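Visitor: below is the sequence, then the predicted model.
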Amino acid sequence: MKFFIAFACLLALAVANEDAGVLRSEQEVNVDNFKYALELDNSVNVHQTGELHGEEWIVKGDQAWKSPEGEPVSIQYVADANGYQVLSANPPLPTPPPIPEAIQRALEWIAAHPSKE
């Protein structure tokens, strides 16, 4: 989970590759939750929250900025026991390629013949 927190911070820094002024920077870190917000004058806007549920962290966040071409870019995500999941993205994420037929047949065979361990 620490990776996702660090990833969000590094992404914000990578997007802010120019000298940008900080419009707002807020952090609140507690034992079982945290909040983070950063707004820069070059259109970078990052928000992230996390809560500890039992032994599992659930982290939600969003990031937005303008591309070098001036187009708005944004992403909204959640990271939990199921991993990092993009909830929405602008522009939309590309559709993954289809699974090759031979691989699909192999996956179906494996599912039909589970291990006897």
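Guide: Received, thanks.

Visitor: please make it C-alpha for all contacts and neighbour counts, starting now.
Guide: Fine.

Visitor: which residues of the chain fall in strands?
Guide: Secondary structure of the chain by DSSP state E: the strands cover 22-29, 33-40, 45-53, 56-66, 72-80, 83-90.

Visitor: would you turn the ones you listed into CSV with mean neighbour count and distance to residue 8?
Guide: Below are the strands of the chain laid out as CSV (neighbours: other CA atoms under 10 Å; distance: least, CA to CA, whole Å):
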stretch, mean neighbour count, distance to residue 8
strand 22-29, 11, 14
strand 33-40, 17, 10
strand 45-53, 18, 8
strand 56-66, 19, 8
strand 72-80, 17, 10
strand 83-90, 13, 12
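
Visitor: alright, now check it against this:
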Amino acid sequence: MVLGALVSASTAQLLYPLPYAVPAPLAVAVPFIGAFSSQFHAQDELGQFTFATAGDNQARTEVKTLDGVVRGAYSYVDPTSKLISVNYVADANGYRVVGANNLPEAPAVPSVAGPEPVQDTPEVSQA
């Protein structure tokens, strides 16, 4: 019986390799782009609030005080990978940017000579 088991086990082995090759597993390095997001909000019965949110290469925060003034900031990453940040105030004087790193600069004003003053005609001078 033992001899029969050995004979059957020996015949079960492959006598030649398989005619096809198994490809190696494909290893591709893929950067992990994780999604990050967070937010919070708080408000009282007097209308004051604060909130913030962040995610997808952008962030925003805002606070409203009892006097009705809203102060806030937002930032984002532009297509050139530069971080753009803006701080603002909204009050009785309207919405105003109080600090930003993306404001355009005005071109230099060239200094030119002004026009000659108008000369009085002799009739006007005598009058």
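Guide: Structure received. Not measured: the values here are computed from a predicted model.

Visitor: redo the strands of the first structure as CSV? Include distance to residue 104 of the first structure.
Guide: CSV is the format used below for the strands of the first structure (distance: least, CA to CA, whole Å):
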stretch, distance to residue 104 of the first structure
strand 22-29, 45
strand 33-40, 41
strand 45-53, 36
strand 56-66, 32
strand 72-80, 28
strand 83-90, 23
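
Visitor: and residue 2 of the first structure, which of those strands is closest to it?
Guide: Closest to residue 2 of the first structure of the strands of the first structure is strand 56-66 (CA to CA; 9.6 Å).

Visitor: can you list contacts of the closest one?
Guide: Strand 56-66 of the first structure is contacted by residues 1, 12, 15, 42-52, 72-81 when judged by CA atoms under 8 Å, 6 or more residues apart in numbering.

Visitor: and if you look at stretch 79-95 of the first structure?
Guide: 1, 4, 56-60, 72-78.

Visitor: among those, which pair sits farthest apart?
Guide: Longest span within the contacts of stretch 79-95 of the first structure, CA to CA: 56 and 72, 32.8 Å.

Visitor: list the contacts for the alignment partner in the second structure of residue 28 of the first structure?
Guide: Aligning on TM-score structural alignment places residue 28 of the first structure opposite residue 42 in the second structure. Neighbouring residues of residue 42 of the second structure by CA under 8 Å, 6+ apart: 49, 50, 51.

Visitor: just the angle between the top helix by length along the first structure and strand 45-53, please?
Guide: Using DSSP state H, we find that the single longest helix of the first structure is helix 2-15. Relative orientation of helix 2-15 of the first structure versus strand 45-53 (axes from the mean of the first three to the mean of the last three CA atoms, to 10 degrees): 180 degrees.
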